[in-house]
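sequence plus the predicted model coming up.
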Amino acid sequence: MLNLSGISKSFIGVQALSGINLDVRAGEIHALVGENGAGKSTTIKIVAGVYKPDAGQMEFEGKPVQWARPADAKNAGIHVIYQEFVLFPHLTVAENIYLGHERRNRFGFVDHARTRQDASDLLRRLGVDIDPQILVSELTVADQQMVEISKALVHKVKLLILDEPTAVISGREADLLFARLAALKAEGVAILYVSHRLEEIFQIADRVTVFKDGAHVATKDIGDVTRDRLISMMVGRDLKDIFPPKKPKGEPGKVVLKAENVSVEGRVRNAGIEVRAGEITALAGLVGAGRTELAMGIFGGLPMSSGNVWIDGEKVDTITPATAISKGVGFVTEDRKGQGLAMFLDVAANISAANLSAVTRNGLIDRRLENEIARKEIDNYRVVCRGPATSVATMSGGNQQKVIVARWARTSRKVLILDEPTRGVDVGAKTEIYRIMRGLAGEGIAILMISSELPEVVGMSDRVIVMREGAISGELTGANISEEAIMSLATQHPTGKVPIDKVFAQ
């Protein structure tokens, strides 16, 4: 279906692709993997007609092609679902799905009833129940992903490209996506699947291609490669142990964050947690379990309808983000581009953003001091950039995440809440972020980590608190932390904490 031969592309002296090769067959799911900066996104944009290659040849359906514009690729049957959604929040679900392809009556006017019905039928094919009349702005991120996929199904798709499609979904939604991809594969659709989640690659892919530093490393049948070998090809070195050693078992640290009977209207019910100094505590559960909402309630980002919060032993009567920050609590959001970073500012400004008073002199920001601090943190967190003046918008996801962690670690000396800390970053950057997290815990900071990746939860956590449908369903520690035990708690009825012996008795 698609064949790329010797494709090269550079941007202002930076070589993004160096003679890469890639072929995707009809009726297969072909995974494309590599670290951030490996050339995956550039390749996708060449196939989609966004960029023109400097050298090499692209063939589609056996014929040489070079798209003049993205519309040409789409008209040929190529559809890309990017990691950053292309949705209009103030239009309805149906209007978004059929934008530019509106259903019309015999007089040429938009047939809204038919548009809604057809949108409902498409969503039903995906196995999701979304009201086609609701505004996209009112949907969860997972449901927005399903709307993006529905847009692709409007067209006669021959090649479907998905860029990190499960970065914002997991559990049932991911299973539904995989089932739909399997159905499209059976219909002869070629699927190019880009993901950092290696467990997904082995679950659904037929073949896998590895890129590194803009070059083609290898293409393998999925049955001919192991996870360790795949990682080794991606990062150029063996990663025998991705996760740093856990804290040796000993006396538990001091409780520095405590919450009791926390409820967030419609999202969290009577939840209580404790987070201890020097420990990494994970909040686990399926998408929609209320993990982020509980953390946001404790931090003051969402209003609590009931509950009490203590920080370092002191009860906080009215919790707000400003209060939490002033008491040494930081929050690294899962949406680093939309909520975490000031994308139009440089590294130095982003690092100092949470504590401007530290770099302010006589009412003005001291840029020399700000840059000095940034240089120190760039070295400390091994941020790959040209220096403090680098725009964060030009950096890889992993390095952007390091900048956010550096910002909050400077001011949050009690508790650091990390919501999906490695979402959308490559395995090499994940290893660096894990090292940073364990180092911060070693300094006595209490870390509350929210993660949808079970290997990450098991590999990083000293303690795991599991949620289901807005309630705490159980807690795991030490050797009892396993993927099976977490899933058991995440899928059972939430009747309060469950003793460990009952978890394994099920």
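Received the coordinates, thanks.

from now on I want contacts and neighbour counts done on CA atoms only, so please keep to that.
OK.

Ser8 sits in which helix or strand?
According to DSSP states H and E, Ser8 maps onto strand 2-11.

which parts of that strand are buried?
Leu2, Asn3, Leu4, Gly6, Ile7, Ser8, Lys9 (16 or more other CA atoms under 10 Å).

ok, now stretch 64-76?
Quick answer for stretch 64-76 (16+ other CA under 10 Å): Gln66, Trp67, Pro70, Ala73, Lys74, Ala76.

below is structure B, check it against A:
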Amino acid sequence: MVAAPPVVEATGVTKRYGSTVALHDAAITIEQGQTHALVGRNGAGKSTLVSVLTGLQAPDEGTITFGGEPAPRLTDRDAWRQRVACVYQKSTILPELTVAENLFLNRHDHGRSGLISWRTVRTKARELLDTWSVDVDVRLPAGELDVEQRQFVEIARALSFGARFIILDEPTAQLDAAAIARLFSRITELQRQGVTFLFISHHLQEVYEICDVVTVFRDARHVLTAAVDSLPRADLVAAMTGEAATETGTGRRTPAEHAAPVLEMTDAALPGAYEDVSFQVRAGEIVGLAGAASSGRIEIAETIAGLRAPATGSLEIAGTRPRPGSVPAALRAGVGFVPQDRHHQGYVAQMSIADNGTLTIPDRLGRAGFIDGRRRDGFARDMIGKLAIKTPGPELPVSGLSGGNQQKVVMARALANNPKLLVLINPTAGVDVRSKEFLLGKVEEVAESGAGVVIASDELDDLRLCDRVLVVFGGRVVAEMPRGWHDHRLVAAMEGVELDD
């Protein structure tokens, strides 16, 4: 029996942008029915490979085949859509249009009058979603869908063109644990129906949970392809970084028990988000808020940062009580903040690194409301050095940086006012392994300097830094775990599951 050709095969792919080599003699082979992981640090060439595999760019050298046949011409977009689709981390769904309109955008059926038959469009949309078991009301504006629903709609839209090869680019970055489990279940179902996936993720645990094969890119080159179940995790990290895996968070001193509190939250409640929350953070202490995205941990962290005002209770930061729900008041009290979503909350994309990094300290850059450009740029250069931001200079727009370097700019802004309390939400989401290690190391430095730190996350690697972890479930703190907790117990508490001793 003759084996089926690979769903997609890239061989000897090289792509240059001026003097920059984005891909060098890169290769990947994805077989029918696989869920194939593509991993690597930011700048490894993953995004460039995706743009080549989806026909957005032509390689300077090398070949791409689908099912053994050469890739279509770049101008034949319909032919590309029939072969491959990508569901990006940033949704391509148009929020102002309904689900049905998004599914059949520019493919609407017209009646005899030449006008669009919306009844027919909605009927076809329902049939499409039913075929792929997507439970979404096709009449809803897409802007009302949550992240998980938008992803399923995008997958269904891709399948409607005939594509049976789907690229998932960081699909879990904004999902909680329950939604991730549902996504993985859906991937498994679609695999059984003949759909093949390329799964791009910075979360190596997910690679081991859902993927059959993993390919590693480093420095624009292919360095490894292996079966997931035969590749030790330390070897995978070593392939990604070019060196042996290292542990994060070891060797830091435990903060003194008599250290003054820099945060005291007492009996705080916000209807629909959290209730009866009380805890302290001491100077030099790192405290984790663990829980799913819907647990209330994010809202608690945003309350501390002044983005939300609690309905009841009190909040004291470094001996002062800032006005509830006021970001400027929180800044004056000594809070530094890294928000959940850097793309929408963390930076202004077209503004420079210098402007983004100094947004919180205009009073230190000039007098009477005027900013001294030289002073700002000098501060920015110091920030670029301290956070190892890869950039030709402080004038570069943040949109021109990789994800890991964008997050470093957001961190730099949080540290610009020398905070007494640093609050971080999912601080390593969507960044590569090396950037994750660097950012978490910087958090440790902040704590060593005497500031308090709150990390609200469901990423275990983020939480390993913590001196203790408060588990939030259903809007309440349900457990406190000291350093040295076991993964299975923390995850069980986050999911509201009790384990027998």
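Looks like it arrived, so ask away. Computed from a predicted structure; not experimentally measured.

would you pull the TM-score for this pair?
Here the TM-score for the pair of chains, by TM-score structural alignment, normalised by the length of structure 2, is 0.92; 495 aligned residues with a CA RMSD of 2.4 Å.

just flag the most distant two among the buried residues of strand 2-11 of structure 1.
Greatest spacing in those, by CA to CA: Leu2 and Lys9 (18.1 Å).

now, among the buried residues of strand 2-11 of structure 1, which is nearest to Arg435 of structure 1?
Lys9 (33.6 Å).

what sits against that closest one?
Residues in contact with Lys9 of structure 1 (CA atoms under 8 Å, 6 or more residues apart in numbering) are Gln15, Ala16, Leu17, Ser18, Lys52, Pro53, Asp54, Ala55.

of the residues you listed, keep whichever come out buried.
By 16+ other CA under 10 Å, the contacts of Lys9 of structure 1 give Ala16, Leu17, Ser18, Lys52, Pro53 as buried.

quick check, nearest of those residues to Glu293 of structure 1?
For these, the nearest to Glu293 of structure 1 is Ala16 (39.2 Å; CA to CA).

any idea what the closest one aligns with in structure 2?
Superposed on structure 2 with TM-score structural alignment, Ala16 of structure 1 falls opposite Ala22.

from memory that match sits against Thr14, does it?
Yes - if you go by CA atoms under 8 Å, Ala22 of structure 2 and Thr14 touch, sitting 7.5 Å apart.

the residue in structure 1 sticking out farthest from the centre in helix, strand or coil?
Distance to the chain centre peaks in structure 1 at Phe107, reaching 45.0 Å (criterion: CA atoms, centre = their mean). Using DSSP: H, G, I helix; E, B strand; the rest coil, the structure places Phe107 of structure 1 in coil.

ok, it to Ala94 of structure 1 distance?
20 Å (CA to CA, to the nearest Å).

likewise Phe331 of structure 1?
For Phe331 of structure 1 relative to Ala94 of structure 1 (CA to CA), the value is 35 Å.

these two: who's more crowded?
Between Phe331 of structure 1 and Ala94, counting by other CA atoms under 10 Å, Ala94 is the more crowded of the two (30 against 24).

surely that one forms part of a helix?
Yes - assigned with three-state DSSP, Ala94 of structure 1 falls within a helix.

how close does Pro455 of structure 1 get to Asp129 of structure 1?
Distance from Pro455 of structure 1 to Asp129 of structure 1, by CA to CA: 30 Å.

and Pro53 of structure 1, by the same measure?
The value you get for Pro53 of structure 1 to Asp129 of structure 1, if CA to CA is used, is 41 Å.

which residue is nearest the centroid of structure 1?
Structure 1, centroid-nearest residue using CA atoms, centre = their mean: Arg423 at 3.0 Å.

give the contact list for the counterpart of that residue in structure 2.
Correspondence of Arg423 of structure 1 to structure 2, assessed by TM-score structural alignment: Ala429. By CA under 8 Å, 6+ apart, the residues touching Ala429 of structure 2 are Ala173.
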